[in-house]
Every structure is written in C-alpha cells, then in structure tokens.
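K.L.:
Provided below are the primary sequence and the corresponding predicted coordinates.
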Amino acid sequence: MSKSIMLLGTASSVGKSTIATAFCRYFKNKGLKVAPFKALNISLNSYVTEEGLEMGRAQVVQAEACEIKLKAWMNPILLKPSGNIKTQVIVNGKVKCDMDSYKYKDLNVELKDIIKETFNNSSKSYDLIMLEGSGSCAEINLKDTDIANMSMAKISESPVILIADIDRGGVFASVVGTIMLLDEDERKRIKGVIINKFRGNVEYFKSAMKQLEDIIKIPVLGAMPYFDLDIEDEDSVTERIKNKDNNSGKLDIAVVRLPYMSNFTDFNSLGRLNQVSLRYVESAKDIGNPDLLIIPGSKNTIEDLRAIKKNGIFNKIMELEKSGTLILGICGGYQMLGNIIEDDLGVEGYITSETGFGFLDICTRFNKTKITKQSEGKVVLDKISLIKDIKVFGYEIHNGISNVNKNAIPFIKLNNGEIAGVTNKDSTVFGTYLHGIFDNGEFLNYFIKYLLELNNMEDIIEDTTSYDEYKLKQFDELSKILENNIDMKMVEKIINI
C-alpha cells in the first residue's frame, strides 16, 4: 500500500505546487518511487502525454522531479476556462464536455467518483503519492462540491500539511482562520504547517512560529525562504510573466500576453538564456521594436484576436511586419497569423469567424474533435541554412485544422509528412502548432544563433546544458532548500516512512 501526504493551502498561489515539487525531488533522492497527484486543476497550462492525453502542467513538473513517465491519472480532472462562462472539462486526459461554469455542481458527484476510482487504481505501484490541493482548503461556500482538498485527503487517507504565504501579509490570521473554518475531523488531519516565501533572517522569526504553534496546537515545520530558482509555476498568475529588470540579454524577445493565453511555459527555456531578454507585453505601447515578437497559444483564439484588435496590438504588429521584424505564432498565435479563423460549430463561443493578420497563407476551421498528440519532425526551410534539417519535437493541443494554401511555405514537417508550421515568402513570419518547440536544445541554440547573426550580435554560448539537465539541477537545488529549512524528519514521521 502506498504512503501519501497532501499539501493544502490557505489560499491560491501560496506555493503549493512548488513545495510539492520539492517534496517529490527530496523523497525521490531518498530512493523512494514517488508520484504526484492533483485531483483537479483549473488552468490553461496543459501538456500532452505519449498516449495523447491532456493534463495540467503542475503535475508534469512534479513527475519530472520524480523522474518518472507522465501519466494523465496524475491529474484526472482539468478545467480550462474559455470565456463566455464556458469551461472545458477534461477527464483522465480526454475532453468530456464543455459546460456552463455555473453547472459544475451537476457534474460534481460523477467527477468525485471518477477521481476516487482513478486514485485507487493508479497509486498502488508507488512508495509515496505526493498530493496537492487546489486553491484554499477552507472555502465554506464550496464545501459541498469539494473534490480537490479535504475531500481528497479523506479519499486517500492522507495526513495534511498546510501551506501559508507570508509574503502577502496576514499569515497568522490566514493559518488560524483556515483551521477554524474546517470541521473537527478535518482539523485532525493537519499534522504540520509550512510558512512559505519568507524574506529575512529566520532566527528572528522562530519565536513567532512558536506563538503560532501554541495557538493552533499543530507543529510549524519551518519557513521556506523566498528564492529565485527556475521552477515552472502552475498558471499565469506567476512571477515568471511579470516583467523584471533584465537588460543583460542581448536579444529583445516580446511575448504578447493574451487574455486567454495558454501554455506560456513554451518560453521558459528562452528565458534562461543569457543572450535573451524575455518580456511579456499587454499593450501596444509596451511592444517597442523587439528582435522577435511571439504570439502564444490561446484557449479562445477568436476572442483573443478580437481583443488585440481592440487594444491596438494588432495594428502595432502589422507595423512590425512591414518593417521586417521577425514574428512567430504558436498554436492559437499561428492561427491568428493566417487569413481567417472560422468556427461555424461554435466550438469556442458565439463568434463564427474572424479575419487574421494575413501574413501566412493558411485558413483555419474549428472542428469538434480536439487534437492532442506528441509530434516529431524537422525544419524543412531551405532559406535559413542554420536551422534547416534540425529535428524538432513537441506536443499539439488544438481544435482548429489549418488548410495550407499555395503561398504558404512549409517550415516544419512531421515524420508522417504532415505540415505543422509554415512561413511567408520572406521568412520573417513563422507559425507552428508545436508547443514546447524551444525545449529542443539543438533547435533552440541554432534559432538563437540565427537571431544573433540577423541582428549583428556576438554569438556567446554561456550555458550548453540541455534543458532536461538544467531542470534536474534546479530540482536538486529546490530539494536542498527544503531540507535546510523544513523539519523533514518530522515530515517523514508524519508520513510514517
């Protein structure tokens, strides 16, 4: 029988996902076979497994920290808000339905049974299951429909560690208030508290932690410091896409922050390069004159296309294209760069069509069947010799099928001959359906080299570590921070391992 531990939060974005990743890596390094589990994710950031099943990226990161294969059961329910009070419901990797958000309660009982069955069937072959809650565990108005927090702790019979964020203020009230709002049997499940995002000297905080312990009668296991490691976050409410002072990068790469932007993690590997200054822009005036402008994926492509027409970004990008600025679209961004997007079936909403930029000679039509698959291929563009024949891989998550017309020049072809991306005749505008394309070390290095040469910049490669190796090093650093600041002996005692 697997052991388990569950991390719950006093609020959203307190750092549960990152601490769960730290736990995964710590116990993996201790020699245990560990797997993550989150009953329900609400996120536009998703991934596709080898089997073509869709899951939230938080558990992808945690599985990577465990160094195990990604499986959709690790996140059995994924909700993807898509505007117009619609939410796509993904169950064990496959789209179940698109529902009105207020009808979630009707589906809740069925989902709870699915989660219980999935957990019981899939968790048995591991030494430890690292469970993570969703949002706050003390939302009393949502208690009847809870399937991700205390309800899951009971299903899995897991002891609970409560995570609180001191950086937002009011940490003592948030811990005490959360515990007070729980039922008595739920309080008994909480075996420890972790204070997260602590800044300063923890020695001066120890007396405060003791005061909190005296009030709640639960051990405070320590304070995780505020750190600057490159660990992927769960969703777009993240420090990662808040622009920071970063003038050291030579290449200015701007990513349009769409209202329904999905899979912003496509650009994490770009952001770690010393040659790159990566920034996210929400208005036309913030765009400036970048060396590369990227339009990312979107959960509601037509709505986002309309939004950037309204806020002026569309016209700014039109100007950039005329001046020869390199433009790249990924997935929804790729569709926007074409001639038209048609949605006669109402897959995304009530708007049936919208004209695109017209930079790429493709026309996209949405269909009911969602494409989710991992894909491999190569760059077939003769005009840019540096990246020609470079192998690429990634994953596709999209509803639309793009018809490639005569003036579209193939950019990426998959191994099955399918065109997964095109460019214009001047090779200044590119588009592809491949998420994660920059996680390809060879493609990333040569693409950056091409940008540097194009802008007459010196090519300095300071970090040749593959992205996978880089991530494992970050996980190990995270594990050390956990071990140095949290009473892991007490945690092991709580888990009984």
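P.N.:
Yes, it's here.
K.L.:
Going by C-alpha atoms from here, please, whenever you check contacts or count neighbours.
P.N.:
OK.
K.L.:
my guess is residue 96 meets residue 89, correct?
P.N.:
Yes: here residue 96 reaches residue 89: they are 5.6 Å apart, a contact under C-alpha atoms under 8 Å.
K.L.:
more crowded one of these two?
P.N.:
residue 89 (21 against 12; other C-alpha atoms under 10 Å).
K.L.:
separation between the closest residue to that one other than its chain neighbours and residue 132?
P.N.:
Nearest residue to residue 89, sequence neighbours excluded (C-alpha to C-alpha, 6 or more residues apart in numbering): residue 79, at 4.9 Å. Here residue 79 is placed at a distance of 16 Å from residue 132 (C-alpha to C-alpha, to the nearest Å).
K.L.:
now swap in residue 387 and tell me
P.N.:
41 Å.
K.L.:
Neighbour count: these two, which is higher?
P.N.:
Legend: neighbour count by other C-alpha under 10 Å for residue 387 and residue 132, higher for residue 132 (30 against 22).
K.L.:
Contacts only, for that one.
P.N.:
Residue 132 is in contact with 6, 7, 8, 16, 17, 20, 36, 37, 38, 39, 149, counting by C-alpha atoms under 8 Å, 6 or more residues apart in numbering.
K.L.:
ok, 6 Å please
P.N.:
Neighbouring residues of residue 132 by C-alpha atoms under 6 Å, 6 or more residues apart in numbering: 6, 7, 38.
K.L.:
roughly how far out does the helix or strand containing it sit from the chain middle?
P.N.:
Take DSSP states H and E as the rule and residue 132 turns out to sit in strand 128-136. Chain-centre distance of strand 128-136: 16 Å, with C-alpha atoms, centre = their mean, to the nearest Å.
K.L.:
Residue 179: what secondary structure?
P.N.:
Assigned with DSSP: H, G, I helix; E, B strand; the rest coil, residue 179 falls in the helix class.
K.L.:
before we move on, which element is the closest residue to it other than its chain neighbours in?
P.N.:
Counting by C-alpha to C-alpha, 6+ apart, residue 179 lies nearest to residue 187, which is 6.2 Å off, once chain neighbours are set aside. Assigned by DSSP H and E, residue 187 belongs to helix 184-189.
K.L.:
What is the following helix or strand past that helix packed up against?
P.N.:
Per DSSP H and E, the first helix or strand lying C-terminal to helix 184-189 is strand 190-198. Counting contacts by 3 or more C-alpha pairs under 6 Å, 6 or more residues apart in numbering; DSSP states H and E, strand 190-198 is packed against strand 160-165, strand 220-225.
K.L.:
here's the one I want to compare it with:
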Amino acid sequence: MSAKTIMIQGTASHVGKSVLVAALCRIFKQDGYRVAPFKSQNMALNSFVTRDGGEMGRAQVVQAEAAGLEPSVDMNPILLKPTGHASSQVVVLGKPVGNLSAMGYHTDYAPKALAIIEGALNRLLAANDMVVIEGAGSPAEVNLQEHEIVNMRIARMAQAPVLLVADIDKGGALASVVGTLELIAPDDRARVRGIIINKFRGDISLFQPAVKFLEEKTGKPVIGVVPYFQGFRVQEEDTIPEDRSRAELVEEQGWVDIAVVNLPHISNFTDFDPLEDEPDVRLRYVSKGSNLDEPDLIILPGSKNTIGDLAFLNRSGLAAQIVEFYRRGTPVIGICGGFQMLGRELNDPLHTESEIPRLDGLGLLDTSTTFAPEKITTQVEAEVAGSGLFLCETSDNRINGYEIHMGRTELAPDVRPAFTILVRSGEKVFFPDGAVSPDGLVFGTYIHGIFDSDSFRRRLINTLRRRKGLEPLQASDTLLVHEQRERDFDKLAAVVRSSLAMEKIYGLLGMEGPICHG
C-alpha cells in the first residue's frame, strides 16, 4: 500500500461528506500531491460515463475534477441505482450486472463485492500519493454493520484514519456525534481520529463551549467547524436544489423562467446546473402539487424508471398540463427518459425498467421507444442536425456529452433527429440522436450534458429572451461552465482550508504538509 489514506464518514446521510471530500481533493492537489477520491459503494441516480464507457456516481466525478484527474470507475466500483421500492440496478466497475432486492444485495452480493472493491482501491493506491475515501450514511446503522461494505470495513481495508462529520444546520449535531461513537465497536471508535462540524451559521465564538463539550465527552479532537458556504456551487450527489428566489436576477435585463419536472426517479438533474447558474435564468423543480405557473420552457429530465414516472405524470395531472402548455406555444425539451416520454408510446416487454409493459407517451414527438436489457453508456461528440426554435445550425454547433440509457427509440419517417453523433467512445460514427417536432417547439435527445456547452446554452436562453421581447445577452456577460467550476472548487478549498486544522490532518496522514503552494 503506497499511498496515504484518510476517510470521511458521517453521522447521517446528507451531512456534506461528498463536498468535503471534494474540498480535500482540491486542497491536496493545490499542495502538490496527486490525490484521488474513492467511494466503494454509492447509491445514486446521478451518474456519469467515463471515456471508456463505464458508469459511475456523479459525486466521485466531481471529486475527481476537484483533484484534477480524469474520472475512473475505480473511484466508485459499486454503483446502486434505485429502480423502485427496495430494489436497485447494480453497476460493477462501470457495467450493470442486474437488478437486485435490498435483501438479496446485502446478504448475497455485497460480501462477494469486497474483492472487487479492494482491487479498485489498490489500483488507486498504487497510482497516487493519497486517497480520500468517502463513507455512506452512518457507520452506526447497527442493522447494516454485519454486511456493510462502505464504512468501517473499508476504513480497516485501507488502514485509514476516520474523520466524523455532523451537520449542525439540521440540529442535533452534538447528540449525533456522541450517539454514533457510542454505537460503533471499540476498535472502530478508536479509528475515528477527529470530528468535523459542518454547515455552521452564526458567531463561531458562541460555539466554543460545544467544541469543548464534544472533546471532553468523546475524547476526540474537533478538527474544524466549516461554515454554511454560499455564493458558489459544488454539485450535489443526489439532492434536488431548493427552489431559489434568485434575488440576484437583474431586473433591468430581465430573465427567463425554466421549469424542470421533478420526477420520482429523476436522474442526472445536474444536467441543469449550468442553466440555474446563468444570471438571467430562474430554474424551478416542479413536483406533484406544485404549479407550473407560466414557464418560458418546460424540461422533462432523465429517469431510472421512465414508464413508472410517466404513469406518475398521468396520475398527478402534470402530463395534461405539459401538453396544454405546448398547445399554447410553450417549448418542451426532453433529456433521455424525458425524451422517451415525449413520444407516442413506450414499450417494456421484458420488464427491463418497470412492471408496466406498455404506456402511451405524451405524443409531442412521433417516436416509439422499446426498452432492452443492454445498456448504452458512452461519451459522445455531436452536432446540431434538427431545425426549429432551438436547433439552428451555426458555425459553432458542436456539443459534448454522454449517453446512459436502455431504450431504443424509432422515429417516424418524416421526423428529423435533433443531433447527429459524430464520435462515440473515441470512434468516428454518423448516428442520428433524438428528435424534433415539425413546429420546432419540442425536441428530445439521449445526450446528457448538452447544457454544459456554453454557446448552445446561451443561444437557447437568448431564444427564450427574444420570445419575451428581451434583448439577448452576450456570452461575455454570462457563464462559462468549466471556468466557473474551477473557480468554485478553489473557493470551496479556501473555505474548508481556513476552517480545518490542516496540520492535524497532515499529521493523521503521517505527512509533513504541503510540498508546494498554489
């Protein structure tokens, strides 16, 4: 074992483990080390496709970007994608191996996965100076401890000291720390070498008595108190962003309103982060019981259970609302599963995704989708092929993205595709993707990440602006996705570095500290 290791575990889910791992990856990179993230098992519907076609959790992709590395499935060897009640698709080293119930996975498959996890971890250890490991949920889930493969068992495998994170913004942070340490085995308790309090608001001096209490009660040092940071974004693992009022929208410039339908099995909602970060966009996630209001654009996102989520749209009345808005002239875009829902029909004869064998689609595109067991996971380069409201062909009409889908969609003879895929997994191809309606108001695509393209995204937003009688904004006044993400990683690193006792963390790693500054 060549690389040093450290592990971030939490007192519960959503305490900020993923973001703190990303912060440490950027800090160690800035300090001159080659560092990689690792999470043995991730349960998430936000996923990504690597250059070689492997599927992995989006959180580890973000952490890899923070570390300055290309994502690898070794960073997340086991990915669980929930498909319904107490069942998930199991993705191992980037490839799906089938759907398993929660009981079947924990008792039968998880123990067999340890060798796969250890192999992936060892490859990262051999290629890096250090590996920052993320746990999942809480190590104190006594009902899961016997079969878990993501918390203390991995800490022991990696010989990693553990930092325990609690979210004080939710309340009960002190009790959760004390209770977690009480419920884990003595040997694992000894492996916890420090405590991090996350998402703190207010005057830090008023929290010092709590720090003293925790250290005296647990015998563990509080390594730092991280503030609730605002003003920059690091992509979340699996939490829909709260609807923001966007007070910073510039009224004199005006803004456009985009409604994303929040499906029960929504996947890859990070597709829409670049839209939300634009200065003239109000992006909302609309759920059952929510009002679509009067959006300038409706987006149907990806789904891990497309037919099930389409049935939800029908039951909730959202399907009828979407069709009615289209008839009144509101444009609609579908990504992956959302694209499939826009068609005439969806067929699942082998019950690949659902127990429902067939369901009528929204009928906004003349297409038919049939699900199949084989999963397509590939990075792509494409160009605009369709026409209409958003798909005008220009000198700069290339996009990069990735596909993750199990359906095959057939277009009626007179339907034009939205894009043409020119490169798939590094090989030149010429393959149609998606579809666009004859009136140009509706288009769908299998390609995730199309809004990461700065020029395509800005043209789309400016088209919406013109429809509202607003002047278009110049690209120089708006977001550049890659540059913004790099700035946000640096801002995150600065906040976390100033909040944690980094000299103590280096001490836990057995290292003297930075080898360079920058």
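P.N.:
Nice, thanks for sending it over. For clarity, every value in this text was computed on a predicted model and none was experimentally measured.
K.L.:
Make TSV out of the helices and strands packed on strand 190-198 of the first structure and add distance to residue 49 of the first structure.
P.N.:
Formatted as TSV, these follow (distance: least, C-alpha to C-alpha, whole Å):
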stretch	distance to residue 49 of the first structure
strand 160-165	29
strand 220-225	32
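K.L.:
Comparing these, which stretch has the densest surroundings?
P.N.:
Greatest average neighbour count among those goes to strand 160-165 (a mean of 27), per mean count of other C-alpha atoms under 10 Å.
K.L.:
which helices and strands sit right next to it?
P.N.:
strand 3-9, strand 190-198.
K.L.:
can you tell me what part of the second structure the last one aligns to?
P.N.:
By that I understand strand 190-198 of the first structure. Taken onto the second structure by TM-score structural alignment, strand 190-198 of the first structure occupies residues 192-200 there.
K.L.:
Just the residues contacting the matching stretch, thanks.
P.N.:
162-167, 169, 220-228.
K.L.:
That stretch against the first structure, how far on average?
P.N.:
After superposition onto the first structure, stretch 192-200 of the second structure sits on average 0.5 Å from its aligned residues (mean C-alpha distance after the TM-score superposition for the first structure).
K.L.:
tell me which residues of that stretch are tucked away?
P.N.:
192, 193, 194, 195, 196, 197, 198, 199, 200 (16 or more other C-alpha atoms under 10 Å).
K.L.:
name the element the residue lying closest to residue 95 of the first structure once chain neighbours are set aside belongs to?
P.N.:
Residue nearest to residue 95 of the first structure in three dimensions, not counting chain neighbours: residue 89, with 5.9 Å by C-alpha to C-alpha, 6+ apart. Using DSSP H and E, residue 89 of the first structure sits within strand 86-91.
K.L.:
what helices or strands is that strand leaning on?
P.N.:
strand 77-83, strand 94-100.
K.L.:
mind checking how far the helix or strand following the last one is from the chain centre?
P.N.:
Scanning forward in sequence from strand 94-100 of the first structure by DSSP H and E, the next helix or strand is helix 104-122. Between the centre of helix 104-122 of the first structure and the centre of its chain there are 23 Å (C-alpha atoms, centre = their mean).
K.L.:
Against residue 88 of the first structure, how distant is the residue nearest to residue 89 of the first structure?
P.N.:
In terms of C-alpha to C-alpha, residue 79 of the first structure sits 6 Å off from residue 88 of the first structure.
K.L.:
again, but for residue 15 of the first structure
P.N.:
25 Å.
K.L.:
Repeat that for residue 39 of the first structure.
P.N.:
16 Å.
K.L.:
And those two? Which one has more around it.
P.N.:
Counted by other C-alpha under 10 Å, residue 39 of the first structure and residue 88 do not tie: residue 39 has more neighbours, with 26 against 20.
K.L.:
how near is that one to residue 81 of the first structure?
P.N.:
17 Å.
K.L.:
Doesn't residue 399 of the first structure lie inside a strand?
P.N.:
Yes: secondary structure of residue 399 of the first structure (three-state DSSP): part of a strand.
K.L.:
Tell me how many other residues crowd residue 446 of the first structure.
P.N.:
Using other C-alpha under 10 Å, the number of residues around residue 446 of the first structure comes to 16.
K.L.:
Return the residue of the first structure aligned against residue 448 of the second structure.
P.N.:
Match for residue 448 of the second structure (TM-score structural alignment): residue 435.
K.L.:
pretty sure residue 377 of the second structure contacts residue 402?
P.N.:
No: assessed by C-alpha atoms under 6 Å, residue 377 of the second structure is found out of contact with residue 402, at 7.2 Å.
K.L.:
quick check: the longest strand anywhere in the second structure aligns to which part of the first structure?
P.N.:
For the second structure, the strand with the greatest residue count under DSSP state E is strand 367-384. On the first structure, the counterpart of strand 367-384 of the second structure by TM-score structural alignment is residues 362-379.
K.L.:
Can you mark which positions in stretch 323-332 of the second structure are buried?
P.N.:
323, 325, 326, 330, 331, 332.
K.L.:
residue at max distance from the center of the second structure?
P.N.:
Here the centre of the second structure is the reference, and by C-alpha atoms, centre = their mean the most remote residue is residue 216, at 37.7 Å.
K.L.:
Quick check: that residue is in a helix.
P.N.:
Yes: counting by three-state DSSP, residue 216 of the second structure is part of a helix.
K.L.:
and it, what pairs with it in the first structure?
P.N.:
So, by TM-score structural alignment, residue 216 of the second structure is matched to residue 214.
K.L.:
One more: residue 298 of the second structure?
P.N.:
Aligned partner of residue 298 of the second structure by TM-score structural alignment: residue 293.
K.L.:
Please identify the helix or strand for its match.
P.N.:
strand 292-295.
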